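J.: no FASTA, just this:
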């Protein structure tokens, strides 16, 4: 993503996927990943009330997704630019709680069955 980006009201993150990476919920394309005007399926996605985690490893340039502590198989690799995290909520009265944003001493990800790297 560029150093800054302004979303307009009603704009979904998939409309700027040339600059953004987004993981969709189950209700939208079953958790597909949108990136650089492409879509890749293979992740389960998430539903309301589930804990979603994104882990960015700046040394490896990887972005890995987790839902309720379970690592998703599709991840992004080859990220060599500054990363900013954002949340896009589609419906009025939606809410999201950010529980933590921290620097880890080492990644918690591992190899999982059917894993697939998407080159950024």
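T.: Yep, it's here. Treat the numbers as computed from the prediction; the structure is a model and nothing was measured.
J.: drop to CA atoms for contacts and neighbour counts, all remaining ones
T.: Noted.
J.: residues near residue 21, how many?
T.: 23 (other C-alpha atoms under 10 Å).
J.: and if you look at the one 3 residues further on?
T.: Here the number of neighbours of residue 24 (other C-alpha under 10 Å) works out to 22.
J.: which residue ranges of this structure form strands?
T.: Here the chain has its strands, by DSSP state E, at 21-23, 33-35, 38-40, 52-57, 62-67, 70-71, 74-77, 116-119.
J.: export those strands to TSV and tack on distance to residue 91?
T.: Putting the strands of the chain into TSV (distance: least, C-alpha to C-alpha, whole Å) gives the following:
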stretch	distance to residue 91
strand 21-23	17
strand 33-35	20
strand 38-40	22
strand 52-57	18
strand 62-67	21
strand 70-71	26
strand 74-77	26
strand 116-119	29
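J.: okay, one more to line up with it:
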């Protein structure tokens, strides 16, 4: 496990160093003290994330997909990409386990909260990406519970699926 801690009040988006390209990759994360203003997602590997970056704002939103908590910018568990928000996932909270699973064969990222797969997912990814974490407030932290390569996907089709095109 690795803990990422926020030292002061400012928009902070960090990417994990692992480049996701071949196979199935899964990250499990858990936020604490976030004041409901945090997110997980992916960034294209070729994009250098500047300091003080919110993944949902221009121009960064054209290079990152984010799935946020109830207080995150547009809230209510929306998935944000290219300035569009797609609702349908639950708005998660601190101390819940959030999973993002990237499948390079299918070109998808699928999110789960406490083991429940969410219906809004990303498809059409045909390039290298990295997982991201976003936090904003001091004392917030995110524990990366695991980052691993899988032999087979743990996701499946669920009712009311909504695809966000990468």
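T.: Right, received. Where do you want to start? Keep in mind that what you see is a predicted model, and the values were worked out from it rather than measured.
J.: closest to residue 103 of the first structure out of the strands of the first structure?
T.: Using C-alpha to C-alpha as the criterion, the shortest distance between residue 103 of the first structure and the strands of the first structure is 9.4 Å, found for strand 52-57.
J.: which residues of the second structure does the closest one align to?
T.: Counterpart in the second structure of strand 52-57 of the first structure, with TM-score structural alignment as the criterion, is residues 98-103.
J.: re the thing from before, tell me which of the strands of the first structure lies nearest to residue 108 of the first structure.
T.: Each of those was checked against residue 108 of the first structure via C-alpha to C-alpha, and the shortest separation belongs to strand 52-57, namely 8.3 Å.
J.: which residues touch the closest one?
T.: By C-alpha atoms under 8 Å, 6 or more residues apart in numbering, the residues outside strand 52-57 of the first structure that reach it are 46, 62-69, 107.
J.: with the second structure overlaid, report how far it is off on average.
T.: Plainly put, strand 52-57 of the first structure ends up 0.3 Å away from its match in the second structure on average once the two are laid over each other (mean C-alpha distance after the TM-score superposition for the first structure).
J.: that strand to strand 62-67, inter-axis angle?
T.: For strand 52-57 of the first structure against strand 62-67, the angle between stretch directions is 160 degrees (axes from the mean of the first three to the mean of the last three C-alpha atoms, to 10 degrees).
J.: how far does strand 52-57 of the first structure sit from its chain's centre?
T.: Centre-to-centre, strand 52-57 of the first structure and its host chain are 7 Å apart (C-alpha atoms, centre = their mean, to the nearest Å).
J.: from what I see, residue 89 of the second structure and residue 119 are in contact.
T.: Yes: contact criterion C-alpha atoms under 8 Å: residue 89 of the second structure and residue 119 qualify, at 6.1 Å.
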